[in-house]
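Novice: Kindly generate the corresponding structure for this input.
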Amino acid sequence: MTLEIKLKRPSKVYRPGEVVKGSLLIETRSDISHTGLFLNLEGIVNMQLSSKSVGIFEAFYNSVKPIQLISINLEVQKAGKFPTGVTTIPFEFPLKSKSNKPLYDSYHGVFISVQYTLHAELRRGILNKPILKNLEFIMEGDRVAKNTDQPPIPFTITPQSLENIREIKSVPDFKISGTLERAVCDIEQPLQGTIMVEHSAKPIKSVELQLVRVETCGCAEGYAKDATEIQNIQIAEGDVMKGLAIPVHMVFPRLFTCVTTATNNFKIEFEVNIVIVLQDDHLITENFPIKLYRPSK
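Specialist: Next up, the predicted model:
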């Protein structure tokens, strides 16, 4: 016997207020008795503290318990028999949250994840293990008005502009300039801009663009904040021509990014790092906090 969940929408992308429609497919080689077929739709925010935070923040350790956003249970089929062949049973769920909680974007992070899943269970009596099937679908949260009134963000990186440098004399002389198109970014559009190496006393090995997630978990007693890399894109290799504008183009990956989110128990924020690697592996880094949103169409 096999059990399968199929959604009518091939993209598996839904928005709050819509209806999730699909079918359960049960295939058997002979008539099979069962004690019930059940389907559950669940939306949960899971949080965990990093190893460096556990112990330091024991006071609010319980505050990182999962947050249930939506939970709907259905008995799709009462106890009985499935005939030989394929049986198709349709279902539908309205996407309405519990207690008017917002339905956040689907997101797979390191310390925070927001997942919406269908769980099917076919029970076959005490002596047989139930047949289980899970299917995750993607939630795109509420949209906001498009932010078009944004000037480009110019930047200039020199040894004097770097932070946390103990001895500036140990840093080779250089000047890097450029622009980022915007700081408040449409998550469905790529981040664009330019980088220009005006001069550098030492040869350059690589120019890279790094996307970072900043996840914060906690409550009033304290917060644990951790930054981790999502992706690193090399946009130039070798000792690039001085004065050449290097284009920046980075697509925000689905599930590993979401709209910037801030609640009482957790925050999901994003940053971009421009990283220049010199031939001696000396790193020059400039950080840019960005905000992601999903515009209304």
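Novice: CA atoms for contacts and neighbours, from now on please.
Specialist: Will do.
Novice: Would you mind measuring from the nearest residue to residue 257 once chain neighbours are set aside to residue 82?
Specialist: Once flanking residues are discounted, residue 257 sits nearest to residue 107: 6.3 Å by Cα to Cα, 6 or more residues apart in numbering. The spacing between residue 107 and residue 82, counted by Cα to Cα, to the nearest Å, is 37 Å.
Novice: For the comparison step, fold the sequence that follows:
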Amino acid sequence: MIPARCRFSSAGKMSVSLDIRLKRANKVYHEGERVSGVLLVNSRDALQHQGVSLSLEGLVNLQLSSKSVGVFEAFYNSVKPIQLVSSNMEVVKPGKIPAGRTEIPFEFPLQAKGNKVLYETYHGVFVNIQYTLRCDMRRPLLAKDLSKTCEFMVHCQPQKSKLQPNPVEFSITPETLQNVRERSSLPRFLIRGHLDATSCAVTQPLTGELVLESSEVAIKSIELQLVRVETCGCAEGYARDATEIQNIQIAEGDVCRGLSIPIYMVFPRLFTCPTLETTNFKVEFEVNIVIILQDDHLITENFPLKLVRV
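Specialist: Below you'll find the predicted structure:
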């Protein structure tokens, strides 16, 4: 197996490895800063090369779900990758690198192309925002070229205004449920609670509490479900898809009536980002409170969230 650091071997006794090391351990940068580090070359023997280059690229990759493909012709143009930043530099001119360990320093300005904006790093299902460094070492004719890719993260600048708490009270009964065909067949229940805020700092947990006041049927499980809602498209139409990010069980079994159950969910890094709305795509988030009854009735209450970086 190839170890975590990419290692490349050429024919014969020569063994060469190429790596990219960023100065910041957390690999997090903001627009306007400089991405710096070293290229690390380990070679058993002196290494002839045709030049070492480094490129920095930021892309938004959009993908349509299978249900959306073919619905709108215009989608095929709108889902082309959107380039946010692109830079290239020659780090070392053609020559020879001595045997042993060689460190080559580099520095790149992180600046968007033209009037583009650097969106925050985000790994989704239909929307993917990624920033990468790629190092290429060109080798003589019979030797294999070497390359190494390293992802780094971009965070948007924190908003300066203080986040105002906006607690949301909720009460769930058979009458408040939507999309119910036979409401009369539902058992009687009453669930109350609150979320401390639906405008949330992406670095802080979602908190609140839930109380099961009464239920004719025993409870099987109570869960928190974090959902991303990704929208891709253009003026002719949009494809909107909701997918689950994580599911946390906050209670199991037939919980005591009147007992306060804490709601606590940390937003996972990479899979969440500040709520984003652009011309071609949107990334939004929701949380579902899911109560599963012993007779397998599923009760779901949905709350849209606005995530920000403060």
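Novice: How close are the two chains, by TM-score?
Specialist: After superposition, the two chains reach a TM-score (TM-score structural alignment, normalised by the length of the first structure) of 0.97; 295 aligned residues with a Cα RMSD of 1.0 Å.
Novice: Which one's more surrounded, residue 107 and residue 82 of the first structure?
Specialist: Looking at residue 107 of the first structure and residue 82 with other Cα atoms under 10 Å, you find the greater number of neighbours at residue 107, namely 22 against 17.
Novice: Now which residue in the second structure aligns to that one?
Specialist: Taking TM-score structural alignment, residue 107 of the first structure has residue 122 as its aligned residue in the second structure.
Novice: cool, and residue 192 of the first structure?
Specialist: Aligning on TM-score structural alignment places residue 192 of the first structure opposite residue 207 in the second structure.
Novice: what's around that match, how many residues?
Specialist: 17.
Novice: Then residue 296 of the second structure?
Specialist: Residues contacting residue 296 of the second structure under the criterion other Cα under 10 Å number 11.
Novice: per the alignment, it corresponds to what in the first structure?
Specialist: By TM-score structural alignment, residue 296 of the second structure lines up with residue 281 in the first structure.
Novice: Surely that match is in a helix?
Specialist: No. According to DSSP: H, G, I helix; E, B strand; the rest coil, residue 281 of the first structure belongs to no helix; its state is coil.
Novice: Looks like residue 273 of the second structure contacts residue 121 (just checking).
Specialist: Yes. Counting by Cα atoms under 8 Å, residue 121 is a contact partner of residue 273 of the second structure at 7.3 Å.
Novice: list the buried ones in stretch 278-295 of the second structure?
Specialist: 280-293 (16 or more other Cα atoms under 10 Å).
Novice: Kindly report the same for stretch 230-249 of the second structure.
Specialist: 230-234, 238-242, 245-247.
Novice: just checking, residue 30 of the first structure touches residue 86?
Specialist: No. Using Cα under 8 Å as the test, residue 30 of the first structure is too far from residue 86 to be in contact (10.4 Å).
Novice: Which of those two has more residues huddled nearby?
Specialist: Counted by other Cα under 10 Å, residue 30 of the first structure and residue 86 do not tie: residue 86 has more neighbours, with 16 against 11.
Novice: Need the counterpart of the more buried one in the second structure.
Specialist: Under the alignment (TM-score structural alignment), residue 86 of the first structure maps onto residue 101 of the second structure.
Novice: Pull the contacting residues for residue 8 of the first structure.
Specialist: Counting by Cα atoms under 8 Å, 6 or more residues apart in numbering, residue 8 of the first structure touches 21-23.
Novice: Aligned to it, what sits in the second structure?
Specialist: Here residue 8 of the first structure is matched to residue 23 in the second structure, going by TM-score structural alignment.
Novice: Its match and residue 115 of the second structure: what is the separation?
Specialist: For residue 23 of the second structure, the distance to residue 115 of the second structure equals 28 Å [Cα to Cα].
Novice: repeat for residue 132 of the second structure
Specialist: Note on residue 132 of the second structure: its distance to residue 115 of the second structure, by Cα to Cα, is 20 Å.
Novice: Give me the more crowded residue out of these two.
Specialist: Ranked by neighbour count (other Cα under 10 Å), residue 132 of the second structure and residue 115 place residue 132 first, with 15 against 7.
Novice: So for that one, what's the nearest residue that isn't a sequence neighbour?
Specialist: The nearest residue in space to residue 132 of the second structure (Cα to Cα, 6+ apart) is residue 151, at 4.3 Å.
Novice: Could you do residue 201 of the first structure as well?
Specialist: In space, and not counting its chain neighbours, residue 201 of the first structure is closest to residue 173: 5.3 Å by Cα to Cα, 6+ apart.
Novice: Check the burial of the one you found by counting its neighbours.
Specialist: Residues near residue 173 of the first structure, counting by other Cα under 10 Å: 14.
Novice: Please apply the same query to the one 10 residues further on.
Specialist: When neighbours are counted by other Cα under 10 Å, residue 183 of the first structure registers 18.
Novice: who's in contact with it?
Specialist: Counting by Cα under 8 Å, 6+ apart, residue 183 of the first structure touches 153, 288-291.
Novice: mapped onto the second structure, which of the residues you listed hold?
Specialist: By both residues aligned by TM-score structural alignment, their matches' Cα atoms under 8 Å, the contacts of residue 183 of the first structure still in contact after alignment to the second structure are 153, 288-291.
Novice: ok, those residues vs residue 40 of the first structure, which is closest?
Specialist: Closest approach between these and residue 40 of the first structure, by Cα to Cα: residue 291, at 33.7 Å.
Novice: separation between the closest one and residue 267 of the first structure?
Specialist: Separation of residue 291 of the first structure from residue 267 of the first structure (Cα to Cα): 12 Å.
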